[in-house]
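A.B. asks: pasting a predicted model and its sequence here:
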Amino acid sequence: MSTKRVGLYPGTFDPITNGHIDIIKRGLRLVDRLVIGVATNPSKNPLFTLEERVAMVEEATRPMAEAAGVEFEVVQFDELLMHFAERVGATIIIRGLRAVADFEYEFQMTGMNYQINPSIETVFLMADPKYQTIASRLVKEVARYGGKISAFVPGDVAKAVVARVAELPSPSES
C-alpha cells in the first residue's frame, strides 16, 4: 500500500477564481500529489469549453505546484466523482467552503461519497475571508455587465472572461 498522499480538488472552474487558487495553494501543503479535476458539468452552462478551462487552470496553478515541489496534474473528467478519485488514486478530496450554504451541500455530498468509498477522506478548507464572496457565477455576471473582475481572478483569466463575454449578446438583448 502506498503511503503517498494524493489529493483531488474537483470543480468546474468556469472560470478559475482567486478563491480556487487559494484553496489549491493551501491544499498543496497537505499532499504529495495534487490532481485538479475539471468537471464537464454541462448543467452549469459553462462560458468556456472544457479544454479552455483545463488550460486556464494549468496556467494559473502549475507555478505554485512546482514551487511547492508537489507532483501536479490537471485532468478533465465526466464521471462520478468517487470513480474519478479511485481512478487517479486519490486518498483525499479537497473542498473549499465559503459559507453555510456551501457546508450544507458539501455535507450531503461527503456522506454520499463516504457510502461509495469510505477509504477516501474529504478535507474541507475554509476560504480566506477576502475570497469568501467570490463565485465563478458572480464573476461572469459582473463581467457581463461591464464590471471590473481583476480582483477576483488571475490577470490572464480576467482577459479571457472579458473577451468571451464581449462575444455574447448584451444582457439587454437576451
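C.D. replies: Yep, that arrived. Predicted model only: the values in this text are computed from it and were never measured.
A.B. asks: only C-alpha atoms for contact and neighbour calcs from this point on.
C.D. replies: Noted.
A.B. asks: burial of the residue nearest to residue 21 when sequence neighbours are not counted, as a residue count?
C.D. replies: Leaving aside its chain neighbours, residue 21 sits nearest to residue 61 (7.0 Å; criterion: CA to CA, 6 or more residues apart in numbering). Using other CA atoms under 10 Å, the number of residues around residue 61 comes to 20.
A.B. asks: pretty sure residue 61 sits in a helix.
C.D. replies: Yes. Residue 61 sits within a helix when classified using DSSP: H, G, I helix; E, B strand; the rest coil.
A.B. asks: try this one side by side with the last:
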Amino acid sequence: MTTAFYPGSFDPMTNGHLDVLVQALNVASNVVVGVGIHPGKAPMFTFDERADLIRQCLFDALPTRKADVSVVSFDSLAVDAARQFGANLLVRGLRDGSDFDYEMQLAGMNRQLAQDVQTVFIPAGTASRPITATLVRQIAAMGGDVSAFVPAPVLKALTSRQNA
C-alpha cells in the first residue's frame, strides 16, 4: 500500500487542487492532504474550515474513495510531515513551466533532506492550469465570479463569507 502526502495551503481549495488530488489517488492507495499552517500568515479559512472543504470536495467528486484520504495540519518541512504521516510519496501539482522550474529545485532539496520520500509531479488538467488560490481569493474579495475555479462547497463558503 502506497501513501502519498499532498501538501499545500488549500486556502481555498480550487478545482486545480481537486484535479491533482483525484489524480494522486490513481498513483497511491492513500493520500494524506497536508494543510500547511504558517503562524505569520492570516488565512481566509481556518484549518478546520479548509479540512472540511477538502473532504466535502473530494467526497462529492469520488465518494467511493473517502476512506482513502485524510486531512491533517502540519507546520514543518513537507518531507518531515510526509514521514510523520507514513508517506513515501510527495505529490506536487504542476500548471506550467515556471511551476516545473521551482518544483524541480524543491524536489532536489527534498531529496537531499529525505532520500526515502520520492517527489511525484502531477500535471494539472488544461482547464485548471490558470487557477491559483491567490487569484481566487483576490477575485472573490472584489466580488467576482469564481464559480469556474472552485468546487461547489468552496463556492458556497466563499459566498457566505462575502454576504457576512
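C.D. replies: Perfect, thanks for sending it. What you see is a predicted model, and the numbers here were worked out from it, not measured in a lab.
A.B. asks: related to what we said a few turns ago, what residue of the second structure matches up with the residue nearest to residue 21 of the first structure?
C.D. replies: In the second structure, residue 61 of the first structure lines up with residue 58, judged by TM-score structural alignment.
A.B. asks: same question, residue 48 of the first structure
C.D. replies: Mapped onto the second structure by TM-score structural alignment, residue 48 of the first structure lines up with residue 45.
A.B. asks: I figured that match hits residue 12, correct?
C.D. replies: Yes. Counting by CA atoms under 8 Å, residue 45 of the second structure touches residue 12, with 7.1 Å between them.
A.B. asks: ok, the two, which is more surrounded?
C.D. replies: More crowded of residue 45 of the second structure and residue 12, by other CA under 10 Å: residue 12, with 26 against 17.
A.B. asks: for the more buried one, which non-adjacent residue is spatially closest?
C.D. replies: Distances taken as CA to CA, 6+ apart place residue 133 nearest to residue 12 of the second structure, at 5.8 Å, with adjacent residues excluded.
A.B. asks: counterpart of the one you found over in the first structure?
C.D. replies: Aligned counterpart of residue 133 of the second structure in the first structure: residue 136 (TM-score structural alignment).
A.B. asks: again with residue 94 of the second structure
C.D. replies: Superposed on the first structure with TM-score structural alignment, residue 94 of the second structure falls opposite residue 97.
A.B. asks: show me the contacts for its match.
C.D. replies: 103, 124-127 (CA atoms under 8 Å, 6 or more residues apart in numbering).
A.B. asks: just those residues: which are in helices?
C.D. replies: Judged by DSSP state H, helices contain the following of those: residue 103.
A.B. asks: ok, residue 104 of the first structure to residue 97 of the first structure distance?
C.D. replies: Distance, residue 104 of the first structure to residue 97 of the first structure, by CA to CA, to the nearest Å: 10 Å.
A.B. asks: Three-state assignment for the match of residue 48 of the first structure, please.
C.D. replies: Classification of residue 45 of the second structure by three-state DSSP places it in coil.
A.B. asks: and for it, nearest residue in space, chain neighbours not counted?
C.D. replies: The shortest distance from residue 45 of the second structure to any non-neighbouring residue, by CA to CA, 6+ apart, is to residue 11 (6.3 Å).
A.B. asks: quick check: the one you found touching residue 47?
C.D. replies: No. If you go by CA under 8 Å, residue 11 of the second structure and residue 47 don't touch, sitting 9.0 Å apart.
A.B. asks: give me the more crowded residue out of these two.
C.D. replies: Using other CA under 10 Å, the more surrounded residue of residue 11 of the second structure and residue 47 is residue 11, with 22 against 19.
A.B. asks: for the first structure, which segments count as helices?
C.D. replies: Remark: helices assigned in the first structure by DSSP H are 18-27, 50-68, 81-87, 100-116, 136-144, 155-167.
A.B. asks: the fifth one: average distance to aligned residues in the second structure?
C.D. replies: The superposed helix 136-144 of the first structure is, by mean CA distance after the TM-score superposition for the first structure, a mean 0.7 Å from where its aligned residues fall in the second structure.
A.B. asks: who are the packing partners of that helix?
C.D. replies: When contacts are defined as 3 or more CA pairs under 8 Å, 6 or more residues apart in numbering; DSSP states H and E, helix 136-144 of the first structure packs onto helix 155-167.
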